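**Q** Build me a model from this:
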Amino acid sequence: MRDFATSDSPRVQAQLDRLGALSVPDGRFGLETIRALLARLDDPHLRLPPVFHVAGTNGKGSTCAFLRAMLEAEGYKVHATISPHLVRYNERIRLAGQLIDDDRLADLLAEVLDLGDDLNPSFFEVTIAAAFAEFARVPADVCVVEVGLGGRFDATNALEQPAVCGIAALGLDHERFLLAPEEDVPTVPLERIAFEKAGIAKPGVQLVTQQYDLGMTKAVLDQAMRAGARPALRGLDWFAEVGTEIAYRDKHGELILPLPALTGPHQADNAALAVAMIRHQNALAVSEAAIRTGLASARWPARLQRLSVGPLVGNREVWLDGGHNPSAGAALAQHFQGQRFHLIIGMLANKDPAALTGPLAANAASIAAVPVPTHEWHPAEAFGPNAVAFPDVPSALAAVPQDGLPVLIAGSLYLAGEVLRLNGELPD
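**A** Presented below is the predicted three-dimensional model:
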């Protein structure tokens, strides 16, 4: 599957067309290509400000959003790279708090693509090389780097000495890549996922994790031991009880923190991981006041986001979520527990429809199936006998009865990006 991208800037689009023409590295695992590309850029990954490196199946993006908000609340200038983008490719490269502008992006991509032309890099390898190159050139105090896929062989894992590493919630996703047959790796699927994510562990660096079952925890600890990392496990090295507030404690003491502004009970767990990462690193001082401000100010589009009044949704109560795996389905079901809603769903053909329809169908007053633009998608029948096909989200939304029930649009971050574009809510 390719990461498609478009731009209103002709100069940027010319480079995005080059990116889109890159081959997909099916069957190629390893960091050799990204390291070779970075070497041609004078190894920018070795000249970055302190890096917060975050992996996970669900919640890694939200954890990055909390980290950025907390660090910025302390007054630090923060570089950040996330994936995928929702509307504009520029979202993948944030420089000292601001999305990279079109002119600089066009020049940067051209530079990296020209230098790596004979290496056959992937879309994501070019993106990470470009981000790291610019992070080394533009002054800032800290970098927040989100893993793209897995961890062990992810392009971001070219990093050699981050300030701290974190692993968010774990679950099944990207099985084709992360469960590919290999010797001397765990054979239980979730333990293999944990093994891959914990591949970001680095010598002497704290590896801060959520709480997992025994087998997954062992896989994480095995990777930490191989790397010489210093694990900091939730439930052993740090604790967070979530109720009407977050009661956090570790060896440094206790914090009683407000619940975050991001919607959903799972976001308190993501916020707690961000707090733990901040408190298990020594590169930057971050006050309790900045942590509190970051909890209130963090934004992360398309993760249980209530859409604003706009050209697509009008005045309706419409929620948007890009989750597409069983963990995401469980989180959505928990949010809408006991509440009826209309579901508009679009999922990539390589995802499991039951991941969402299983936990959500009982509360869905109707199910409308839509395509995911520029991708292969599941037809309506994949979502059950009552699902009705529509050509796009506007037509599906127009068919929803005016019965006062909320609408949930879910199933794909690519679909979510299209919804944000149509409603005029561009991530900034």
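
**Q** Please make it C-alpha for all contacts and neighbour counts, starting now.
**A** Fine.

**Q** Now for Arg88: which residues touch it?
**A** By CA atoms under 8 Å, 6 or more residues apart in numbering, the contact list for Arg88 reads Ala5, Thr6, Ser7.

**Q** among those, which are in helices?
**A** Among the contacts of Arg88, DSSP state H puts none in helices.

**Q** With distance to Asp269 and neighbour count as new columns, can these be given to me in TSV?
**A** Output for the contacts of Arg88, formatted as TSV (distance: CA to CA, whole Å; neighbours: other CA atoms under 10 Å):
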residue	distance to Asp269	neighbour count
Ala5	31	19
Thr6	34	16
Ser7	35	17
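
**Q** Before we compare anything, build this one as well:
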Amino acid sequence: MRDMGKSDDPRVQAQLDRLAGLSIQRDMLGLDAIRTLLSRLGDPHKRLPPVFHVAGTNGKGSTCAFLRAMLEAEGYCVHVTTSPHLVRYNERFRIAGKLIEDARLAELLEEVFDAAEGLGCSFFEITIAAAFSEFARVPADVCVVEVGLGGRLDATNVLEPEVLAACGIAALGIDHERFLLAPEEGVPKEPMARIAFEKAGIAKRGVPLIALENGPLADSEIERVAMDVRAPLSMYRRHWYADCNSGYYEDDTGELSLPAPALAGPHQRLNAGLAAAMLRAQTRVPVSGGAIVAGVESARWPGRLQQLSAGPLTALVPDKVVTLDGGHNPSAGDTIAKSISGERHLIVGMLDNKNPRALLDPLGDRVRSLTIVPIPGHDAHSARAFGPDAKAASDLEEALLNLPSDDYPVLIAGSLYLAGEALRLNGEIPD
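**A** The predicted structure is shown next:
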């Protein structure tokens, strides 16, 4: 059972209940079902405004947030689909700049479920078919689409060169091993090369592919895939550069001075740079340097090193600063460790298919106390998985109330689902 959120609209709730009964992904990924479903819906994915398509293990959502902010700063009307949602399923559908309304969401999901009869579609296939159907129906200037899982066999990868403006690959790491490292003939054997192969599967002939630097094995694989499909490749440090400290940005079209991003952490300068490089590598949607700068400053992406505001949850620890991050894999753990300083009280909720050391090892001796909480609606690790120093709490409220009386800050992390629960409890509903 997954937490789809709750709706006061009975028609929406009925669709959320149907979604909750589906598998998140198929046991074997593939594009046949989503292509058949989209065909029944009139092939909306072939009638979209220009699309920016973003893959990656970490940072792809932030990159999408920067893209949206930069495009809107230029005055464009933007459709966006990202995953997962934090509090409300509606967050996955930003239609012409606004989250989809409940009434239309209910109608849309009913239409897609009817068309999917007999196909055995997954949760994500239904969601993406709904997003593309609405993107094709409602006028807009441009779309931003985040890959769900992998790239090569992800439901979003039905997008064809005719609608694509640019593709991007954010930071890579080991995650979703069951799917992305499953044995298969003719694919790379080394894990990071295989991950890169899967993510680079979004590359299309003639469409600019822009990538961050991810180590020699991954970079070589991205380069090989791009060459095979004849996608013009623009790699960090080779073709464009963004300085994590100064904000200096440069590519073959010129230089920019990017401000400190609104999103916390030095890694966000790279994500902002990736978004800028994607915009500047393509010609279908003109974007000025001024709009790129404005977008860096205005982008918002909840649940990523987000300092919680005053609310019911933070009121439980009025003497402490509470930061929230959905990071759950070793790469995200490294990024969090580099982005915060000093000791922290760590509250973790982590799905039981994730590595319980992903956050603890990078943070090392900076963990002042460790409390493990469940994730509502999901199978999560118990405190035992985190070692003898971990203590259990029944929920976030109990975890916060039982922290030591000191002024050390708090980090809540380990899952985007837990991040969503924290935002809900604190009354910070993403809009």
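
**Q** List the contacts of the residue nearest to the spatial centre of the second structure.
**A** With distances taken as CA atoms, centre = their mean, the second structure has Gly61 as the residue nearest its mean C-alpha position (3.4 Å). Residues near Gly61 of the second structure by CA under 8 Å, 6+ apart: Thr82, Ser83, Glu146, Trp301.

**Q** swap the cut-off to 7 Å and go again
**A** Contacts for Gly61 of the second structure (CA atoms under 7 Å, 6 or more residues apart in numbering) come out as Thr82, Glu146.

**Q** and it, helix, strand or coil?
**A** helix (DSSP: H, G, I helix; E, B strand; the rest coil).

**Q** Quick check: it vs Tyr417 of the second structure, distance?
**A** Here Gly61 of the second structure is placed at a distance of 15 Å from Tyr417 of the second structure (CA to CA, to the nearest Å).

**Q** so is Ile256 of the first structure in a helix, a strand, or just coil?
**A** Ile256 of the first structure ends up strand, using three-state DSSP.

**Q** what's around Pro50 of the first structure, how many residues?
**A** 20 (other CA atoms under 10 Å).

**Q** That one against Cys143, yeah?
**A** Yes. Using CA atoms under 7 Å, Pro50 of the first structure makes contact with Cys143 at a distance of 6.1 Å.

**Q** how about the helices in the stretch 251-400 of the first structure?
**A** For the stretch 251-400 of the first structure, applying DSSP state H, counting those that start in this stretch gives helices covering 266-279, 288-297, 326-335, 354-360, 393-399.

**Q** So for Leu307 of the first structure, which of those helices sits nearest?
**A** helix 393-399 (13.2 Å; CA to CA).

**Q** mean per-residue distance, that closest one to the second structure?
**A** Its matched residues in the second structure lie on average 0.5 Å from helix 393-399 of the first structure after superposition (mean CA distance after the TM-score superposition for the first structure).

**Q** What residues in the second structure pair up with the next helix or strand after that helix?
**A** Stepping forward along the backbone from helix 393-399 of the first structure, the first helix or strand reached (DSSP states H and E) is strand 407-410. Under TM-score structural alignment, strand 407-410 of the first structure corresponds to residues 410-413 of the second structure.

**Q** who's in contact with that stretch?
**A** Contacts of stretch 410-413 of the second structure (CA under 7 Å, 6+ apart): 320-327, 344-349, 419.

**Q** mean deviation (superposed) between it and the first structure, please.
**A** Taking mean CA distance after the TM-score superposition for the first structure, the mean distance separating stretch 410-413 of the second structure from the aligned residues in the first structure is 0.3 Å.

**Q** what's the offset of that stretch from the middle of its chain?
**A** 19 Å (CA atoms, centre = their mean, to the nearest Å).

**Q** Which parts of the stretch 151-300 of the first structure are strands?
**A** 164-167, 206-209, 230-233, 238-242, 246-250, 253-257 (DSSP state E, counting those that start in this stretch).

**Q** Comparing those, which comes out most buried?
**A** Most buried of the strands of the stretch 151-300 of the first structure by mean neighbour count (mean count of other CA atoms under 10 Å) is strand 164-167; its value is a mean of 29.

**Q** Against which helices or strands is it packed?
**A** Counting contacts by 3 or more CA pairs under 7 Å, 6 or more residues apart in numbering; DSSP states H and E, strand 164-167 of the first structure is packed against strand 51-55, strand 206-209.

**Q** Could you provide these in TSV, with additional columns for distance to Phe336 of the first structure?
**A** Listed next are those as TSV, based on distance: least, CA to CA, whole Å:
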stretch	distance to Phe336 of the first structure
strand 51-55	27
strand 206-209	27
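
**Q** And those: which comes nearest Leu284 of the first structure?
**A** strand 51-55 (10.4 Å).

**Q** What's the average distance for that closest one when superposed on the second structure?
**A** Aligned to the second structure and superposed, strand 51-55 of the first structure gives a mean residue distance of 0.2 Å (mean CA distance after the TM-score superposition for the first structure).

**Q** Tell me the gap between that strand and the middle of its chain.
**A** 11 Å.

**Q** Equivalent analysis for stretch 270-283 of the first structure, please.
**A** 17 Å.

**Q** Run a quick neighbour tally on the spatially closest residue to Leu105 of the first structure that is not a sequence neighbour.
**A** Distances taken as CA to CA, 6 or more residues apart in numbering place Val12 nearest to Leu105 of the first structure, at 6.7 Å, with adjacent residues excluded. By other CA under 10 Å, 24 other residues sit near Val12 of the first structure.

**Q** Report the buried residues of the host helix or strand of Val12 of the first structure.
**A** In the assignment (DSSP H and E), Val12 of the first structure maps to helix 10-20. Across helix 10-20 of the first structure, burial judged by 16 or more other CA atoms under 10 Å covers Arg11, Val12, Gln13, Gln15, Leu16, Leu19, Gly20.

**Q** got the contact list for the third one?
**A** Pointing back at Gln13 of the first structure there. Residues in contact with Gln13 of the first structure (CA under 7 Å, 6+ apart) are Thr6, Ser7.

**Q** what do you get for the last one?
**A** By CA under 7 Å, 6+ apart, the contact list for Gly20 of the first structure reads Phe4.

**Q** ok, so what distance separates it from Thr33 of the first structure?
**A** In terms of CA to CA, Gly20 of the first structure sits 18 Å off from Thr33 of the first structure.

**Q** Name the nearest residue to the equivalent of Arg424 of the second structure over in the first structure, sequence neighbours excluded.
**A** Aligned counterpart of Arg424 of the second structure in the first structure: Arg421 (TM-score structural alignment). Leaving aside its chain neighbours, Arg421 of the first structure sits nearest to Val87 (6.4 Å; criterion: CA to CA, 6+ apart).

**Q** Provide the secondary structure category for the one you found.
**A** coil.

**Q** Thanks a lot, catch you later.
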